[in-house]
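Novice: Okay, sequence plus prediction incoming.
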Amino acid sequence: MTATPAHTALWPAPHARGAVDATVHVPGSKSVTNRALVLASLASEPGWLRRPLRSRDTLLMAGALRALGVGIEETVSSSSSPAGAGTPTGPGEAWRVIPSTLHGPATVDVGNAGTVMRFLPPVATLADGPVRFDGDPRAYERPLHGVIDALRTLGARIDDEGRGALPLTVHGGGGLDGGPVEIDASSSSQFVSALLLSAPRFNQGVEVRHTGSSLPSMPHIRMTVDMLRAVGAQVDTPESGGEPNVWRVTPGALLGRDLTIEPDLSNAQPFLAAALVTAGTVVIPDWPERTTQPGDRLREIFTEMGGSCELAERGLEFTGSGAVHGIDVDLGEVGELTPGIAAVAALADSPSTLRGVAHLRLHETDRLAALTKEINELGGDVTETADGLHIRPRRLHGGIFHTYDDHRMATAGAILGLAVDGVQIENVATTAKTLPDFPELWAGMLGN
């Protein structure tokens, strides 16, 4: 008998038998890990990343940087490591990143990782030789024109046969002039972050001016800026008194760091949602007091939807009240949270309107269309709007919940399965993109 392919296998989403009571250790942030890998690779000295996320997206980023000549050594640090000995202290996995002269020819597999397909073409302009970028079929459909056009303006040579998308080849010349550039990043804030991350290595740095409509996912740009400043870069931003929609990075050397990666707060969402919909309690250890991660907004959103939370010494403690309320919320800055919020909203006691997320039509899949179709096929009442979703709670029934190779669709289906018996998730393995071992973590939370 042949095994069922992972992409067609059906996973019976566990149905909650009562209130959840669990502590869940969420792996490190994908967004922080991949930004840290890029910055460490461009530094003037080696650095360490502690507790990095090991997932498909981060391993693709590490593999791509290795292909360009960067040394990335994986080790397991122990609490017995002597302080000041040049190795990180404390238990857990660590990656030592050893910068090197970047070179081609090289081939980069971006998978379907937005951070890899957008952050690395600017890095490739610094390599000596051609670097070809390719990826999953869905990656060909995701917008990349903002990065391609901007790099050409800054002096790069890129072959994309006019597609403005993958596959493409960056002909690295060992450096890039840099300077001022105008881009429309309304389809992805990653266009801005991509240029800022490599800008300290450009001869003139960079001045990025966003010329389009509203800019989504601003917390991710703030994350990029904070991480650049932490390694010694000089960055002027609208928040620091600069012009609106303009970011400037001065050329200069970057420092190697010993950085501990925060837990991925967006990946904590399904576990917090479990507490909300089962009237239970979930603790997420190491939740940071201050962070630029968009997932921190969950504290506010899920509290408004019926829960309560406390940030204590042992982490974030979130408790459901037994009631789940609808919400009218603009998610423009935190669009990645939309699938999980939509799932909770489908189980609420009143309608919800999720706004400001038209750009989700260009993510791993068209998330607005996918959520509408899948929730409605379980008996829901979801309609798409111009920039989001309107959700009217209905009594749901079991059925197959398709994921479209989208990790956040899979976790949204798992949330629904807690309250709806008979939900089967197609291709739950896609969660490995950012949340390895999700089925095991989910079963552990439920005591299964």
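Specialist: That came through fine. Residues are numbered from 1 along each chain as shown.
Novice: Only C-alpha atoms from now on, for both contacts and neighbour counts.
Specialist: Fine.
Novice: so Ala194, which of the three states?
Specialist: Secondary structure of Ala194, reduced to three states by DSSP: H, G, I helix; E, B strand; the rest coil: helix.
Novice: here comes the other one, which I'd like you to weigh against the first:
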Amino acid sequence: MTSQPVQTDHLAADTPLWAAPSTARAVDATVEVPGSKSLTNRLLVLAALADGPGVLRGALRSRDADLMIAALRALGIEITEGDEPSTLHVRPGRLHGDVSIDCGLAGTVMRFVPPIAALADGAVHLDGDEGARVRPMGPVLDALRGLEVGIDDDGRGLLPFTVAGTGHVTGGSVDVDASGSSQFVSGLLLAGARFDDGLTLRHVGDTLPSRPHIDMTVETLRAAGVAVTVSDDEWRVEPGPITARDVRVEPDLSNAAPFLAAALVVGGTVRIPGWPTSSTQPGAQLPEILTRMGATASLEGGVLTVTGTGTVHGIDADLHAVGELAPNIAALAALADSPSHLRGISHLRGHETDRLAALENEINGLGGRCTQTEDGLVVEPAALHGGTFRTYHDHRMATSAAILGLRVPGVEVENVATTAKTLPDFPQMWVDMLGSR
């Protein structure tokens, strides 16, 4: 494969690089992971469309979440902080148009907000970062057109575009090709109960990546009193009220991945409190994946404990349903004692950057042997060396670099601040984990 990652909004020449810490000492740490971005933004949408005021506790406060908050406020929703920033009080109201919304680089904002904007009483213009303007939006926009919502995107299927809100959406049946992102399904389902006739949505593409995220959407809808039926690749959301709730957000299990990976790379133990006994988050599969790569894992009293020996084994894994874990798994694979084949993740070419090309470029830039396949990566053992690791403004590239740096001295990470997308204090959390003995 010859695709290249997208490097947008280049940093100033004097932007400092972050020296990823290396250590030969085993880790022994307990890491408090903040709330799930995926759940925070889904619950914010449902609270904004609910039948009364609600509260989110333990919500993630990061760039993506704050972009969603700003978008909903622009549409007329009152959102205020409680005693701490992670407690959000949401008071629904009439959705207003004649506004502009900044999506940043947040997939959940650019894919979840347009169906809500269609319920506003006027035009809603959406735009985002330069990198966001190459992320596919066509399936959502075509679906809204199929529901008789006016869309002005000059036929590009990309940001920027304008949604012609009229105060209501009739709803009905629509086909969507969600092969590029499960968010195309989730965004429409979240607003479906507010459509006059509800929504029947059928996926018509060849593949459906990250299905756990759609399961998460269905679960949050049902918990809010919305009737949802699922049959293979078809979903039916009945029209009706969305119940206002006081709800606590689960920790972001995928954001635990780099910290848990550290136990495999340098040996020792990392504990994550608040780990649920069951979850629709893709990160819930981490214990099984890491065990296959050489760890031991146990869950007791809501604390996940992962212990490693410093030896990482290669893995042959289909990550189709959990693609957001792939960058961190690829970093582990680059440190493994045997080859790895990561499959089913071709859709990662349409994320914040082309993640497959980015991983190939940056791992190989450190002396690795990483090769793209049609639907994934093959990573073979190699002696790595230090160097600059570019992130392409992608938070999971930055955390992958941190994993590599544990064993490879001299890894310098460009724009580690991009981790603020989901982990606002990642560099300090990383240092604290390594300093907790």
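Specialist: Nice, I can see it. Keep in mind that this is a model prediction, so the values were computed, not measured.
Novice: what are the ranges of the helices in structure 2?
Specialist: Taking DSSP state H, the helices of structure 2 run over residues 37-48, 63-74, 107-117, 138-146, 183-192, 211-223, 257-266, 286-292, 326-334, 355-365, 395-407, 426-435.
Novice: how much does the third one stray from structure 1?
Specialist: Looking back up the chat, that one is helix 107-117 of structure 2. For helix 107-117 of structure 2, the mean deviation from structure 1 after alignment is 0.2 Å (mean Cα distance after the TM-score superposition for structure 1).
Novice: what's that helix aligned against in structure 1?
Specialist: Under TM-score structural alignment, the match for helix 107-117 of structure 2 in structure 1 covers residues 114-124.
Novice: Next: the shortest one.
Specialist: Aligned by TM-score structural alignment, helix 286-292 of structure 2 corresponds to residues 298-304 of structure 1.
Novice: Check the mean deviation of the matching stretch from structure 2.
Specialist: Mean deviation for stretch 298-304 of structure 1: 0.5 Å (mean Cα distance after the TM-score superposition for structure 1).
Novice: Go through that stretch and flag the buried ones.
Specialist: 298-299, 301-303 (16 or more other Cα atoms under 10 Å).
Novice: which among these gets closest to Asn34 of structure 1?
Specialist: Leu298 (22.0 Å; Cα to Cα).
Novice: Any buried residues in stretch 6-19 of structure 1, and which?
Specialist: By neighbour count on 16+ other Cα under 10 Å, the buried set for stretch 6-19 of structure 1 is 10-16, 19.
Novice: now these as a markdown table including distance to Ala273 of structure 1?
Specialist: As requested, the buried residues of stretch 6-19 of structure 1 are exported to a markdown table (distance: Cα to Cα, whole Å):
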| residue | distance to Ala273 of structure 1 |
| --- | --- |
| Leu10 | 22 |
| Trp11 | 19 |
| Pro12 | 18 |
| Ala13 | 15 |
| Pro14 | 14 |
| His15 | 14 |
| Ala16 | 12 |
| Ala19 | 12 |
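Novice: Just these: which are in strands?
Specialist: Residues of the buried residues of stretch 6-19 of structure 1 located in strands (DSSP state E): 10-12.
Novice: Can I get those in TSV including distance to Pro439 of structure 1?
Specialist: As requested, these are arranged in TSV below (distance: Cα to Cα, whole Å):
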residue	distance to Pro439 of structure 1
Leu10	12
Trp11	9
Pro12	10
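Novice: From the residues you listed, pick the one nearest Asp134 of structure 1.
Specialist: Distance to Asp134 of structure 1 across those (Cα to Cα) is lowest for Leu10, with 29.0 Å.
Novice: Now do the contacts for the equivalent of the closest one over in structure 2.
Specialist: Applying TM-score structural alignment, one finds that Leu10 of structure 1 aligns to Leu17 in structure 2. Leu17 of structure 2 sits next to 412-416 when contact means Cα atoms under 8 Å, 6 or more residues apart in numbering.
Novice: For the counterpart of Trp275 of structure 2 in structure 1, grab the count of nearby residues.
Specialist: Aligned counterpart of Trp275 of structure 2 in structure 1: Trp287 (TM-score structural alignment). If you count neighbours by other Cα atoms under 10 Å, Trp287 of structure 1 ends up with 23.
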